[in-house]
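1. Below is the sequence, then the predicted model.
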Amino acid sequence: MTVRYNFRKDALRQCRENIKHLQSLDYKGSDVTLHFQLDSANYPDPDPQAKIFFFDIDNTLYSGSSGIAQQMQWRIFNYIVHEVGVRSHEEARKLMNEYYERYGLCLFGLINEYNVNPADYNTLVDDALDLDGLLKPNWQLRQALIDLKFSGKFDKLWLFTNAYKNHALRCIKLLGIADLFDGITYCNYMQREDLVCKPDLRYYEQAKLESGLGCWTNATFVDDSLVNLQAAKHLGMQQLFHVSEESESYKKVEDRIMSVNSVTELAKLLK
């Protein structure tokens, strides 16, 4: 019981520090605009002419080598061991891999198999990530997004993530790019009965509805997951980019999918 209590206590302490730090941000791009679409009750009318650029967040808008993924894995592992009660470290790691491969999110498996409370999971895992030392304003990324936004080629820049909104918004605020996006489609952990995420095609339809996209062929999408991009290609998206620091930039991965090392390369590529 002592170990479990310490894990929870540490996570809640980190959450309080994260909130305090986020509230102290005052640099450009550290908050969304008044027009940012989040949890809107009214969807825009589908526009057959609208050109929308969809952006994944984790390991896409920031480097996959930032250390955030490793910290996330550490928190998920400890949640499974200390909160779910899977005492075998080997079994905990096995479940993490199995659930990710089967559901796209480890949380899906924990809800289905262990009936975990998604709000509790979000607090002790996602919200407790110590991002302050890992994500800083990225002015090169900001300029690249500004170039895309005002290029005349896109009507909206839209976030499309498997994260819950708390984590998603914290990331873009810390990066100093929050004011450049028009809205977000996020994985709503709290709707446990209707929980969907990439690469489930229903989630792409949700993004289409929320963003006002009228035609799949007018969508551009960047993600670090090839599987997610292949799902988008299946729906008809024509311009797809796979972010991989290990791949050769501007190399064709497969039909309609091109590799880039970083999102910062996209403004130059799409001139």
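-> Everything's here; your move. A quick note: this is a predicted structure, and the numbers were derived from the prediction, not measured.
2. CA atoms for contacts and neighbours, from now on please.
-> OK.
3. N162: which element?
-> Under the criterion of DSSP states H and E, N162 resides outside all helices and strands.
4. cool, and the one 10 residues further on?
-> When elements are assigned from DSSP H and E, I172 belongs to helix 165-174.
5. What are the contacting residues of that helix?
-> The contact list for helix 165-174 (C-alpha atoms under 8 Å, 6 or more residues apart in numbering) reads 22, 25, 29-32, 57, 126-127, 131-132, 135-137, 161, 178, 186-188.
6. With stretch 108-122 instead?
-> Contacting residues not belonging to stretch 108-122 are listed as 79, 84, 99-100, 103, 107, 164, 189-190, 192, 195 [C-alpha under 8 Å, 6+ apart].
7. starting at the chain centroid, how far to the helix holding I172?
-> On the basis of C-alpha atoms, centre = their mean, to the nearest Å, the separation between the geometric centre of helix 165-174 and that of its chain is 9 Å.
8. Mind listing what's buried along it?
-> Neighbour-count burial for helix 165-174, with 16 or more other C-alpha atoms under 10 Å as criterion, is recorded at 165, 167-174.
9. Could you do stretch 30-48 as well?
-> Buried positions in stretch 30-48, judged by neighbour count with 16+ other C-alpha under 10 Å: 30-32, 36-37.
10. so where do the strands sit in the protein?
-> 52-55, 156-160, 183-185, 219-223, 239-243, 251-254, 257-260 (DSSP state E).
11. that older thread, for PyMOL, write the selection for the buried entries among the contacts of helix 165-174.
-> Buried members of the contacts of helix 165-174, defined by 16+ other C-alpha under 10 Å, are picked up in PyMOL with:
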select buried, resi 29+30+31+32+57+126+127+131+135+137+161+178+186+187+188
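12. Show me the contacts of helix 165-174 that map onto helices.
-> Of the positions in the contacts of helix 165-174, L22 sit in helices, assigned by DSSP state H.
13. quick revisit: buried ones among the contacts of stretch 108-122?
-> By neighbour count, with 16+ other C-alpha under 10 Å, the contacts of stretch 108-122 hold 79, 84, 99, 103, 107, 164, 189, 192 as buried.
14. now stretch 3-22, how far from the chain's geometric center?
-> 22 Å.
15. So which of the buried residues of helix 165-174 is the closest to L270?
-> I172 (22.3 Å; C-alpha to C-alpha).
16. do you know how far the closest one is from F55?
-> Between I172 and F55 the distance is 11 Å, computed by C-alpha to C-alpha, to the nearest Å.
17. show me what contacts the residue lying closest to Q140 once chain neighbours are set aside?
-> Spatially, and ignoring its direct neighbours in sequence, Q140 is nearest to T264 (6.9 Å; C-alpha to C-alpha, 6 or more residues apart in numbering). When contacts are counted by C-alpha under 8 Å, 6+ apart, T264 touches 140-141, 144-145.
18. alright, now check it against this:
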Amino acid sequence: MSLILLSRQIRSTISISNTQRLKNGVTQKAVFGFSAIRYSYLARQSHSVATHWYTDSTMGSNGLPSNGVDRHTTKVFFFDIDNCLYPKSAKVHDRMADLIDKYFAEHLSLSWDEAVRLHKEYYQNYGLAIEGLVRHHQIDPLEYNSKVDDALPLEGIIKPNPQLRKMLEDVDRSKVKLWLFTNAYVNHARRVVRLLEIEDLFDGITYCDYAAQPLICKPHEKAFANAMKDAGVENVDDCYFVDDNYQNCKKADEIGWHTAHLVEEGVKVPRTPASKHQIRSLEELRNVFPDVFKKP
């Protein structure tokens, strides 16, 4: 399946207003808080989709866009989204798990206990419950997305986090790109960062396209290779990564990324660390990766 890589490399300007999905050359509406975004379209065979963005605001006197991003930087800091940019205590994951269990029960005509069991089995086997549903039950993945991810009442749960924004603003954007890397579908991912009021700080996002088969998502090694290609980085030593998922961090560490496993306060610390760095809060990134932050 040909998917679309959205990049900032050409000159065509497109005004956008709702959620965007590009596939097989078809453009649908998009939203991410910008009045205009420049895109180029490069069809490629892949099972993740990347979106790059920057606003048409005036360039600064230093030749950089107003958010300070140097588009020729070589280092990339990849951020997971769910249970990473907001805390587990928000219980978004718990609410999502309930919706997934409900979907299993209703669409597969299962008892609640069997739905919970099968959901857990597919998550453990494939990393995403939806992959098991598509593989074994041929469900409509976008209908699933509407019943699960898009049905979450995020507006009442996720609020702006000034401390998070300040930490991201303190990254030295003349040397480092900020990139979102998630197993969620694009609708959910963009809702979260919009509600956190940090969408303008990121260069782009690599997300899991639920309509593609097979699904290639973290912790599959190809997902990390796709993210590097999407973000325009070639050397694993130039990749920085933070995620709350043990397996995702373990794989990133194995392939050579500078990795920090987020194990927030109240969460049991794993007996064997997933990666070299283990942190209790995103603020600790300043200490474990001081080279990516602005000097005091």
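-> Nice, I can see it. Owing to the predicted nature of the structure, the values given are computational and were not obtained by experimental measurement.
19. Let me see the TM-score of these two.
-> Between these two chains, after superposing, the TM-score reads 0.78 (TM-score structural alignment, normalised by the length of structure 1); 233 aligned residues with a C-alpha RMSD of 2.8 Å.
20. one step back: closest to M237 of structure 1 out of the buried residues of stretch 30-48 of structure 1?
-> Once C-alpha to C-alpha is applied, the member of those that ends up nearest M237 of structure 1 is Q37, at 22.3 Å.
21. any idea what sits nearest the closest one, other than its immediate chain neighbours?
-> Taking C-alpha to C-alpha, 6+ apart as the measure, Q37 of structure 1 lies nearest to G183, with 4.2 Å between them; neighbours along the chain are not counted.
22. try V263 of structure 1
-> Here the nearest residue to V263 of structure 1 in space, its sequence neighbours aside, is L61; by C-alpha to C-alpha, 6+ apart that works out to 6.5 Å.
23. Check C15 of structure 1 too.
-> When the adjacent residues along the chain are set aside, C15 of structure 1 lies closest to A128, with 4.9 Å between them (C-alpha to C-alpha, 6+ apart).
24. could you pull out the helices for structure 1?
-> Secondary structure of structure 1 by DSSP H: the helices cover 2-24, 68-78, 89-103, 106-114, 118-124, 139-149, 165-174, 201-211, 226-235, 266-269.
25. Tell me which residue of structure 1 matches up with L168 of structure 2.
-> In structure 1, the residue paired with L168 of structure 2 according to TM-score structural alignment is L145.
26. who's in contact with its match?
-> By C-alpha under 8 Å, 6+ apart, the contact set of L145 of structure 1 is 180, 264, 267.
27. and with 10 Å instead?
-> If a contact means C-alpha atoms under 10 Å, 6 or more residues apart in numbering, then L145 of structure 1 has 139, 151, 157, 177, 180-181, 263-264, 266-267 as its contacts.
28. Let me have these in TSV, extended by distance to Q230 of structure 1.
-> Formatted as TSV, the entries for those read as follows, by distance: C-alpha to C-alpha, whole Å:
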residue	distance to Q230 of structure 1
W139	30
S151	26
L157	20
I177	27
L180	26
F181	24
V263	18
T264	22
L266	19
A267	22
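29. Give me the ChimeraX select line for these, limited to the buried ones.
-> Provided next is the ChimeraX selection string for whichever of these are buried by 16+ other C-alpha under 10 Å:
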select :157,177,180,181,263,264,266,267
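30. Nearest to C215 of structure 1 among the contacts of L145 of structure 1?
-> When those are ranked by distance to C215 of structure 1 (C-alpha to C-alpha), L157 comes first, at 15.6 Å.
31. Touching, that closest one and F54? I think so.
-> Yes. Checked against C-alpha atoms under 10 Å, the pair L157 of structure 1 and F54 is within contact range at 6.2 Å.
32. Map E265 of structure 1 onto structure 2.
-> Aligned partner of E265 of structure 1 by TM-score structural alignment: E284.
33. can you count the residues close to that match?
-> Counted with other C-alpha atoms under 10 Å, the burial measure for E284 of structure 2 works out to 16 neighbours.
34. That one against A260, yeah?
-> Yes. Under the criterion of C-alpha under 10 Å, E284 of structure 2 lies in contact with A260, with a separation of 9.4 Å.
35. Which residues are in contact with each of those two?
-> Common contacts of E284 of structure 2 and A260 (C-alpha under 10 Å, 6+ apart): 277-278.
36. what about the helix holding I172 of structure 1, how far off from structure 2?
-> Following the fit onto structure 2, the mean deviation recorded for helix 165-174 of structure 1 is 0.3 Å by mean C-alpha distance after the TM-score superposition for structure 1.
37. Check the gap between A69 of structure 1 and I76 of structure 1 for me.
-> A69 of structure 1 sits 11 Å away from I76 of structure 1, going by C-alpha to C-alpha.
38. Neighbour count for these two, which is higher?
-> For A69 of structure 1 versus I76, the count of surrounding residues by other C-alpha under 10 Å is larger for I76: 22 against 15.
39. what's the matching residue for that one over in structure 2?
-> Looking across to structure 2 (by TM-score structural alignment), I76 of structure 1 lines up with I100.
40. wait, what's in contact with the nearest residue to that match once chain neighbours are set aside?
-> Among residues not flanking I100 of structure 2 along the chain, V148 sits closest, at 6.2 Å (C-alpha to C-alpha, 6+ apart). If a contact means C-alpha under 10 Å, 6+ apart, then V148 of structure 2 has 95-103, 142, 188 as its contacts.
41. list the contacts for Y240 of structure 2?
-> Counting by C-alpha under 10 Å, 6+ apart, the residues that Y240 of structure 2 touches are 75-79, 176-179, 252-253, 256-260, 289, 292.
42. no wait, C187 of structure 1
-> Contacts were defined as C-alpha under 10 Å, 6+ apart; by that measure C187 of structure 1 touches 105, 160-165, 168, 195-198, 203.
43. 8 Å instead?
-> By C-alpha under 8 Å, 6+ apart, the residues touching C187 of structure 1 are 161-165, 195-197.
44. Count the residues that sit near the counterpart of V222 of structure 1 in structure 2.
-> Correspondence of V222 of structure 1 to structure 2, assessed by TM-score structural alignment: V242. Residue neighbour count, defined by other C-alpha under 10 Å, stands at 27 for V242 of structure 2.
45. Could you find the closest non-adjacent residue to V242 of structure 2?
-> Nearest in space to V242 of structure 2, with sequence neighbours left out and distances taken as C-alpha to C-alpha, 6+ apart, is A260 at 4.9 Å.
46. For the one you found, what is the corresponding residue in structure 1?
-> Counting by TM-score structural alignment, the partner of A260 of structure 2 is F241.
47. so its match makes contact with M258?
-> Yes. With contacts counted by C-alpha atoms under 8 Å, F241 of structure 1 reaches M258, the gap being 4.9 Å.
48. Quick one: residues contacting L128 of structure 2.
-> The contact partners of L128 of structure 2, by C-alpha under 8 Å, 6+ apart, come to Y122.
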